[in-house]
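Colleague: return a 3D structure for these sequence lines:
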Amino acid sequence: MCCDCRPINNITVRYRHPIPRLDDMLDELSGATIFSKIDLRSGYHQIRMREGDEWKTAFKTKSGLYEWLVMPFGLTNAPSTFMRSMNHVLRMFIGKFVVVYFDDILIYSKTLDEHVEHIRCVLAVLREEKLYANKEKCTFCIEKVVFLGFVVSGQGVEVDEEKVKAIREWMPPQNVSQVRSFLGLAGFYRQFVKDFSTIAAPMNELTKKYVPFKWANAQEKAFQELKEKLTSAPLLALPNFGKTFEIECDASGVGIGGVLMQEGRPIAYFSEKLSGPTLNYSVYDK
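Modeller: Below is the predicted model of the structure:
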């Protein structure tokens, strides 16, 4: 059911709970070889409204006035409330063998025996807190798992094949909105592409204010190059904080880039397009 929550959101005191960074969560998986993923069923609806506050969520229908007994979608503080609840429930496991992103719970371990015990611990807490999983969306004791758009295994992190398929089949943009959509999806995986910002620069130019849309050879070349690099993206290693890191960096006429490595394997690529006076800096200063 979809309700317009704007009236109550306009008079709600905002509450912000930290949402975990995707990079930080992936870093925690270093060394793990076996994974399980638990997805909660209708996660928001498993959070009860505080008794006496139900009237604040009242909405009209043709058959009468109704109130929510559970937390509905659309409330401005709903994401923070849910994330805070999940962090509290699983607080003793987070950072040890669990990462949580809203209703997605990922359990990771180095051995199967460890993993079975970790699963038991998590399920016991969920049972105690009366949080119910969606059995059809749960996977247990697997060596490779799709988590938040990435494929994670003991070897490292790679792009999700479903997203790669969408990129491979993407037609050349016909307007600025389509350019932004493509760059949004491609940008999600920018850590897999060396010099991403420099390559995408011609397409980014079209998204600027007062710049007319004109799909020229430069944009087509950038579009095809990004597609090619994303569909053949490398397997990135997960960082081992007990070992030495290496950084290689470079600069060109329009941007700077670098790669973080460990034992010769890339962990992530970084890049930035330069503008203004920084374009005139020497390569060393860039």
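Colleague: hey, let's count contacts and neighbours off CA atoms from now on
Modeller: Will do.
Colleague: and the end-to-end length of stretch 241-252?
Modeller: 31 Å (Cα to Cα, to the nearest Å).
Colleague: all helices for this protein, in order.
Modeller: Ranges of helices within the chain are 6-10, 22-27, 78-89, 112-128, 161-168, 176-188, 196-205, 217-231, based on DSSP state H.
Colleague: could you save those helices as JSON lines and add columns showing mean neighbour count and distance to Tyr44?
Modeller: Shown next, in JSON lines, are these (neighbours: other Cα atoms under 10 Å; distance: least, Cα to Cα, whole Å):
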{"stretch": "helix 6-10", "mean neighbour count": "12", "distance to Tyr44": "17"}
{"stretch": "helix 22-27", "mean neighbour count": "13", "distance to Tyr44": "21"}
{"stretch": "helix 78-89", "mean neighbour count": "17", "distance to Tyr44": "7"}
{"stretch": "helix 112-128", "mean neighbour count": "15", "distance to Tyr44": "15"}
{"stretch": "helix 161-168", "mean neighbour count": "14", "distance to Tyr44": "26"}
{"stretch": "helix 176-188", "mean neighbour count": "16", "distance to Tyr44": "26"}
{"stretch": "helix 196-205", "mean neighbour count": "20", "distance to Tyr44": "36"}
{"stretch": "helix 217-231", "mean neighbour count": "17", "distance to Tyr44": "34"}
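Colleague: compare with the first, here's sequence two:
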Amino acid sequence: MLQARIIFEGGRVKLEIPEENIAKMFIIKEVEPQPIREEIEQAVVPWVWETGTPGKSKAAQPVVVELKEGKEPVRLKQYAIKPEVRREVAPIIDQYLNLGILQECESEYNTPIFPVKKPNGKYRLVQDLRAINEITKDIHPVVANPYTLLTSVSEKFEWFTVIDLKDAFFCIPLALESRKYFAFEWENPDTGRRRQLTWSRLPQGFKNSPTIFGNQLAWELEEWKTTQVTVPSMFCVVLQYVDDIFLAATERDICSQLTISLLNMVGQGGYRVSQDKAQLVRTEVVYLGCEISKGVRKLGTNRIAAICAIPVPQNHQELRSFLGMVGWCRLWILNFGLLARPLYEALKEVHWTWGRAQEKAFLELKQALKEAPALGLPDLSKEFQLYVTERHRLALGVLTQKIGPWKRPVGYFSKQLDTVSSGWPGCLRAVAATVLLIQEARKLTLGRKLEVYVPHMVIAVLEQKGGHWLSSSRLLQYQALLREQDDIELKINPHLNPAEFLRSNREEGELVHDCVEIIEQVYASREDLKDAPIDSPDWELFTDGSSFVENGTRYAGYAVVTTLQVIEAKALPPGTLAQKAEIRALTRALELSKGKRVNVWTD
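Modeller: This next block holds a predicted model:
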């Protein structure tokens, strides 16, 4: 799920995780264990609690793993493991063998294992399945998006339960014909005997394990909800992210009743629940790294402390890691893009650069985390307000909902404009920013009414000036989103700072400028440039540029001529495109005509 790379180099182990997956490391947070209430413990099947023996789903069918076409068997040597470490791992291997989770085999496939030391001093058995992941077919991931998963949890829910299934992947059996792909070599530290072992259950580290397990559990949860849950959906909601189940209810009794039913379904289905991580019938729980209470989600103090404890980066990799961690929290940070820009610019440099700008951004992001507000959970029974502005080629915005007379932030948005729209006039950049943030906000609003407040005449600019700057496809896309969507209502707001929106009672007002007039004044053509030939010119110039390919190399050139003579004709560097040659010809014609009255003819 993390797509991590473990590199063994110079006697050290290095873990590399793609920036887009770093956030997933923060989904799990250590939860303070609390004793299970007596009425719950007595009402659930006792074997639901994890006792060191993984469960096994009674409903799941054995999983068949398919290889990509034409792939050869993978045979990788086992890494060297220290004898003392091997002895620490041996009891784990023996336990899995006794339980039938591991079994002896003879396979043409082999991938290495390596023990990873846990904070408590014990070891975890990890298998490097990257080579197997490369040759097996992909399954389209249907795992829920953590970003939008909580949108169905409205502020009416006050009681919550979170359960974590223990050794979840080991609950799914692996088809006999697919077990050979996951073989590894094991040497008994006492007898010295070497043999191959493989898994009879869905292994950790296999790329499709989260999706396969998530689909199976989702099916069983659906069966439970349709056959055993009698509480109307308006009083409760059940969510799932891989092996973490979240339950919310309007009343304590409902939450307690559903928690007991859910635990019994899970236990009778063959799964096991981690008792230490169980959060049962509470007014505040930790789920997907967020502390959730009635109508509110906030960053956990442990997460903030962990990020703020990160030292100053010393190289690109450490900076990328920091940005991945703090980037997961961007929904809580106003103007995240502006604050983090110097750090992202430092990543683009070939050589490591760390100056005052980067130091300031680093400290400001940490401070912003410490001051991060508690965001409201999206309430789909209410309308949303989105306040948008554009600054320094960044789309900035705040999504809010009204709670009484106040507007409570649901999320802060910060998105970089693409290369094309970054070159547009300011008022058109505001159009691009509006479209970008509407698309982002709709992930949370899910079709509910969205009032969009912008400091520019978005529709007027788009219709009167958009055709001069936007491609036809982009223009149609913008028009479809801004004019033809029932859930979008555009309103003009003269304020430019999204932070000001939350403190202002003023939602409509007069524009401080006319967007169309500004574009015409700033980006209009020269006054002395006419669209009709002038009389009695000093020159009648004709320009052209072209290119051709010979022996794999593209050659290009241009010419500026009159009807009687060649004013200038030159070759351009190899690889120059014909379009650039045309522009170069016109540019040189204008430069050569300095101080003259000319007509320039070009195709």
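Colleague: nearest to Ser275 of structure 1, of the helices of structure 1?
Modeller: Of all the helices of structure 1, it is helix 196-205 that lies closest to Ser275 of structure 1, at 10.8 Å by Cα to Cα.
Colleague: residues in structure 2 matched by that closest one, start to end?
Modeller: Counting by TM-score structural alignment, helix 196-205 of structure 1 pairs with residues 336-345 of structure 2.
Colleague: do stretch 98-116 of structure 1 as well
Modeller: Against structure 2, stretch 98-116 of structure 1 falls on residues 238-256 (TM-score structural alignment).
Colleague: please spell out which residues along the matching stretch are buried.
Modeller: Residues of stretch 238-256 of structure 2 classed as buried: 238-252, 254-256 (neighbour count, 16 or more other Cα atoms under 10 Å).
Colleague: please apply the same query to stretch 461-473 of structure 2.
Modeller: Neighbour count says stretch 461-473 of structure 2 has Val461, Leu462, Lys465, Gly466, Trp469, Leu470 buried, by 16+ other Cα under 10 Å.
Colleague: got it, and stretch 138-155 of structure 1?
Modeller: Residues of stretch 138-155 of structure 1 classed as buried by neighbour count (16+ other Cα under 10 Å): Phe140, Cys141, Lys144, Val145, Val146, Phe147, Phe150, Val151, Val152, Ser153, Gly154, Gln155.
Colleague: need the distance between the two termini of it.
Modeller: OK, stretch 138-155 of structure 1 end separation, Cα to Cα: 22 Å.
Colleague: how about Met83 of structure 1, what's its partner in structure 2?
Modeller: Matched by TM-score structural alignment, Met83 of structure 1 corresponds to Gly214 in structure 2.
Colleague: next one: Glu272 of structure 1
Modeller: Checking TM-score structural alignment: Glu272 of structure 1 goes with Lys415.
Colleague: I figured its match hits Arg391, correct?
Modeller: No: using Cα atoms under 8 Å, Lys415 of structure 2 is not in contact with Arg391, being 10.6 Å away.
Colleague: pretty sure Pro172 of structure 1 contacts Leu226?
Modeller: No: using Cα under 8 Å, Pro172 of structure 1 is not in contact with Leu226; the gap is 11.9 Å.
Colleague: contacting residues for Ile105 of structure 1?
Modeller: If you count contacts by Cα atoms under 8 Å, 6 or more residues apart in numbering, Ile105 of structure 1 has them with Lys37, Ile38, Asp39, Val98, Val99.
Colleague: could you measure from it over to Ile8 of structure 1?
Modeller: Ile105 of structure 1 is 30 Å from Ile8 of structure 1, by Cα to Cα.
Colleague: likewise Arg265 of structure 1?
Modeller: Counting by Cα to Cα - Arg265 of structure 1 and Ile8 of structure 1 are separated by 51 Å.
Colleague: go on, Gly52 of structure 1?
Modeller: Counting by Cα to Cα, the gap from Gly52 of structure 1 to Ile8 of structure 1 is 16 Å.
Colleague: how about Ile7 of structure 2, what's its match in structure 1?
Modeller: Checking with TM-score structural alignment, Ile7 of structure 2 has no match.
Colleague: what about Ile7 of structure 2, how many neighbours?
Modeller: A count of nearby residues for Ile7 of structure 2, using other Cα atoms under 10 Å, gives 11.
Colleague: so what does the helix or strand where it lies touch, helix or strand wise?
Modeller: Counting by DSSP states H and E, the element that carries Ile7 of structure 2 is strand 5-9. On a contact count with 3 or more Cα pairs under 8 Å, 6 or more residues apart in numbering; DSSP states H and E, strand 5-9 of structure 2 meets strand 12-16.
Colleague: what is the strand it packs on packed up against?
Modeller: Partner elements for strand 12-16 of structure 2 (3+ Cα pairs under 8 Å, 6+ apart): strand 5-9.
Colleague: find me the equivalent region of the strand or helix carrying Ile518 of structure 2 in structure 1.
Modeller: Assigning secondary structure by DSSP H and E places Ile518 of structure 2 in helix 515-523. Aligned using TM-score structural alignment, helix 515-523 of structure 2 spans no residues in structure 1.
Colleague: so which bits of the following helix or strand past that helix are buried?
Modeller: Downstream of helix 515-523 of structure 2, the next assigned helix or strand under DSSP H and E is strand 539-550. Going by neighbour count (16+ other Cα under 10 Å), the buried part of strand 539-550 of structure 2 is Glu540, Leu541, Phe542, Thr543, Asp544, Gly545, Ser546, Ser547.
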